[in-house]
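>>> Please find the sequence and the predicted model below.
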Amino acid sequence: MVTLGIIGVVSAMTMPVLLGNSKDEELVAGVLKFHSTLSQAVMMWRNNTGAIDIAGSDADASLFDAIAKELKYTAKCVKSECKSVGWLPDYSYDYLGVKGTNVQFGAVAKQGYGDACYLLADGMAFCLDINPNYHCVTVDVNGKKKPNRVGRDIFSFTVGYNETDVLPEEAHCSGNTHVLSTHGTCCIGEGKCDASNLDPTQKGGAAPTSYVLLYKKLPPIYNGN
């Protein structure tokens, strides 16, 4: 009986950890899946159209529909329409825990929705911000479910930046706190990161998206220190 009691105590202590690890693994798998499928969809679009760079060629999100179709989207909203859809949360949060103000800084929500948002068949949702140089695509890999926060279930990518493939959103590399909230302060894609200091919580760290693609795990949670 004593042995069974000890086993029960140990199980009760380890179960939340195991569940937490399992949830983290699901989120990481979602990031990797989205990055892979988005990359394939962009490549297919380029092969079908002969185009190289999607950015700067469209004043609205309609051109991206061809790429989103390859991602199997089931619903779409454009600009202010996104305020009333049921598949987006009211708010989402950047890496610092502040409500995201736009797509480039972690908004996949009814507030800060960008130019368009898409719901995918697997439950993921992403929002699009059109930029003259590239498109910012920010995805919530478990859709409306919480925590709706950058570095946990929300991650940002760029399409068309420098005519390259799908990259982590880290085009704006600076020490500005607002930029740090999503992008980190160094550019892995441009070789500007210190390989020994990629922790997004630290000065000069990488973007949360880059961290996941590099290490296949979620980055540390920013606690304000």
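Yes, it's here. Numbers count the residues shown, from 1 in each chain.
>>> C-alpha only now, for contacts and for neighbours.
Will do.
>>> Please name every helix or strand in contact with the longest helix along the chain.
When every helix of the chain is counted residue by residue (DSSP state H), the longest turns out to be helix 2-49. Here helix 2-49 touches helix 65-70, helix 208-215, going by 3 or more CA pairs under 8 Å, 6 or more residues apart in numbering; DSSP states H and E.
>>> give the contact list for the residue nearest the centre of the chain.
Most central residue of the chain, judged by C-alpha distance to the mean C-alpha position with CA atoms, centre = their mean, is residue 155 at 1.4 Å. If a contact means CA atoms under 8 Å, 6 or more residues apart in numbering, then residue 155 has 31, 106, 138, 139, 140, 208, 209 as its contacts.
>>> In those, find the pair that's most separated.
31 and 106 (14.3 Å; CA to CA).
>>> Tell me the spacing between residue 172 and residue 134.
Relative to residue 134, residue 172 is positioned 12 Å away (criterion: CA to CA, to the nearest Å).
>>> Give me the more crowded residue out of those two.
In terms of neighbours (other CA atoms under 10 Å), residue 134 is the more surrounded of residue 172 and residue 134; the figures are 21 against 16.
>>> my read: that one touches residue 157, true?
No. Using CA atoms under 8 Å, residue 134 and residue 157 do not qualify as a contacting pair, with a distance of 10.0 Å.
>>> hmm, back to that, what is the subsequent helix or strand relative to the helix or strand encompassing the residue nearest to the centre of the chain?
Counting by DSSP states H and E, the secondary-structure element that holds residue 155 is strand 154-159. Past strand 154-159, heading to the C-terminal end, the next element that is a helix or strand (DSSP H and E) is strand 167-168.
>>> next, the one to line up against it:
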Amino acid sequence: MKFKENKLVGGGGNSLKPSHNHGFNLIEAFNNLALWGEKKFVSELKRTYKFQRGVYCHTEDNSPKYRMVGKILSILRSFACAQDDVKFMRHPELDATHVALCDSVGSYFRHWCGAFTLAEVLVTLGIIGVVSAMTVPTLMQNYQRQSYVTQLHKVYNELSQALLRYQTDKNAINFKEAGLSGSEAYTEFQKNYFKVVQDCGTTQTPCFASSYKKMSGSSTNFKCKYGCMSLASGAAIGGYGNGTNGVYEIVVDVNGQKGPNIFGRDAFTMYIYTAQNVIDDLALKNPDDMNDSTWDSESSVPLTQDQREKNFQRACQGDAKPGEWHGCFGKILNDNWQMNY
């Protein structure tokens, strides 16, 4: 609501000062908004206000009459803003819409406060419900996938740091020279360089779940050939390949026994190339031949993006060979630690 500044001049008297107009506008606004029955009351206050402000006589701001006008304005504000008896008034510009006149003591502005109907509230809640039903499941899936990747990255960092400490302690130039070869060497490495809370030996449970699936839905499984252990981070880790050919296969479940127990979601395989000091996905001699699963320990690592993508299509997303569960870790490396599948 906009108030125009009023300047009233009486014959022979001084004009209203700008500081006086605030109080006058308050009465003018109230007069415009009041019911017909209250107009006479406001008119009398307005006439008295003009007189006391010097329109019809010369007075000073510190006179008793001016202080009396201040009391009148306080009474007017209290009358308009009484909490126990809020006045509902009809605004001429809102086409007979009933609203509540609200004001706080000391303020010279009016605020029109409207209310929503029950139908409007129900329609709004219905729209919110439909939008939530469409978006919340997707948001939850994205959050869950990213949490798996975050936990996988944590295990990857733990493994990298453990290998670096192992190499430093042995004063070697690579993992192979440090003695990381064979099942016994890997088992000792895992026990001594990780924060192990439970050693399950060659038994899969309770460190890992009793059964696993691939993303295609087919069942698959592995054996704890070289020791399965639960880590302080909540992840489970176990050796599968013995590293005699220069490559260790490490099976990781980022949340232990908890579901969904699917390779590519919470379960992954990493491969340690001991001569190159690299952790990557599996390098195959003939990745295009679905019948050939021969590891290539002499492959140039890290793998190329094309090699990782072929592994993903073949073994992680595809189901050419149920016994193969590699390819998922390489895809996440390709996508800069994002699970975009």
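Here it is on my side, so go on. On a predicted model such as this, the values are computed, not experimentally measured, just so you know.
>>> re earlier: and which of the contacts of residue 155 of structure 1 is nearest to residue 115 of structure 1?
The shortest separation between residue 115 of structure 1 and any of the contacts of residue 155 of structure 1 is 11.6 Å, and it belongs to residue 138 (by CA to CA).
>>> count of residues packed around that closest one?
In terms of burial, residue 138 of structure 1 registers 29 neighbours under the definition other CA under 10 Å.
>>> Counterpart of it over in structure 2?
Residue mapping for residue 138 of structure 1 onto structure 2 gives residue 251, with TM-score structural alignment as the criterion.
>>> Wasn't its match part of a strand?
Yes. When the secondary structure is assigned by DSSP: H, G, I helix; E, B strand; the rest coil, residue 251 of structure 2 falls within a strand.
>>> Who are the contact partners of it?
Residue 251 of structure 2 is in contact with 237, 238, 239, 240, 267, 268, 269, 270, counting by CA under 8 Å, 6+ apart.
>>> most surrounded residue in those?
Neighbour counts for those were taken using other CA under 10 Å; the highest belongs to residue 238, which has 30 neighbours.
>>> The helix or strand where residue 26 of structure 2 lies maps to which residues in structure 1?
Taking DSSP H and E as the criterion, the element that holds residue 26 of structure 2 is helix 18-33. For helix 18-33 of structure 2, there is no aligned range in structure 1, judged by TM-score structural alignment.
>>> Show me what counts as buried in that helix.
Going by neighbour count (16 or more other CA atoms under 10 Å), the buried part of helix 18-33 of structure 2 is 21, 22, 23, 24, 25, 26, 27, 28, 29, 30, 31, 33.
>>> Pull the distance from stretch 202-210 of structure 1 to the chain's centre.
Between the mean C-alpha location of stretch 202-210 of structure 1 and the chain-wide mean there is a distance of 14 Å, by CA atoms, centre = their mean, to the nearest Å.
>>> end-to-end on it?
When the termini of stretch 202-210 of structure 1 are compared using CA to CA, they are 14 Å apart.
>>> For it, give me every contacting residue.
Here stretch 202-210 of structure 1 makes contact (CA under 8 Å, 6+ apart) with 95, 150-151, 155-157, 168-170, 175, 180, 182-188, 193-194, 197-200, 218-219.
>>> cutoff 7 Å now
Outside stretch 202-210 of structure 1, the residues that touch it by CA atoms under 7 Å, 6 or more residues apart in numbering are 151, 155-156, 168, 170, 182-187, 193, 197-200, 219.
>>> are any of these buried, and which?
Among these, those that count as buried by neighbour count (16+ other CA under 10 Å) are 151, 155-156, 168, 170, 182-187, 193, 198-200, 219.
>>> so which of these comes closest to residue 116 of structure 1?
Each of these was checked against residue 116 of structure 1 using CA to CA; the closest is residue 156, at 14.6 Å.
>>> How many neighbouring residues does the alignment partner in structure 2 of residue 38 of structure 1 have?
In the superposition onto structure 2, residue 38 of structure 1 corresponds to residue 159 when matched by TM-score structural alignment. Summarising burial for residue 159 of structure 2: neighbours were counted as other CA under 10 Å, giving 20.
>>> Could you tell me how many residues sit around residue 281 of structure 2?
Residues near residue 281 of structure 2, counting by other CA under 10 Å, number 27.
>>> Now it: closest residue in space that isn't a chain neighbour?
Closest residue to residue 281 of structure 2 in three dimensions, ignoring its sequence neighbours and counting by CA to CA, 6 or more residues apart in numbering: residue 330, at 5.0 Å.
>>> post-alignment, stretch 24-35 of structure 1 versus structure 2, mean distance?
Compared with structure 2 after fitting, stretch 24-35 of structure 1 has a mean deviation of 1.0 Å; criterion: mean CA distance after the TM-score superposition for structure 1.
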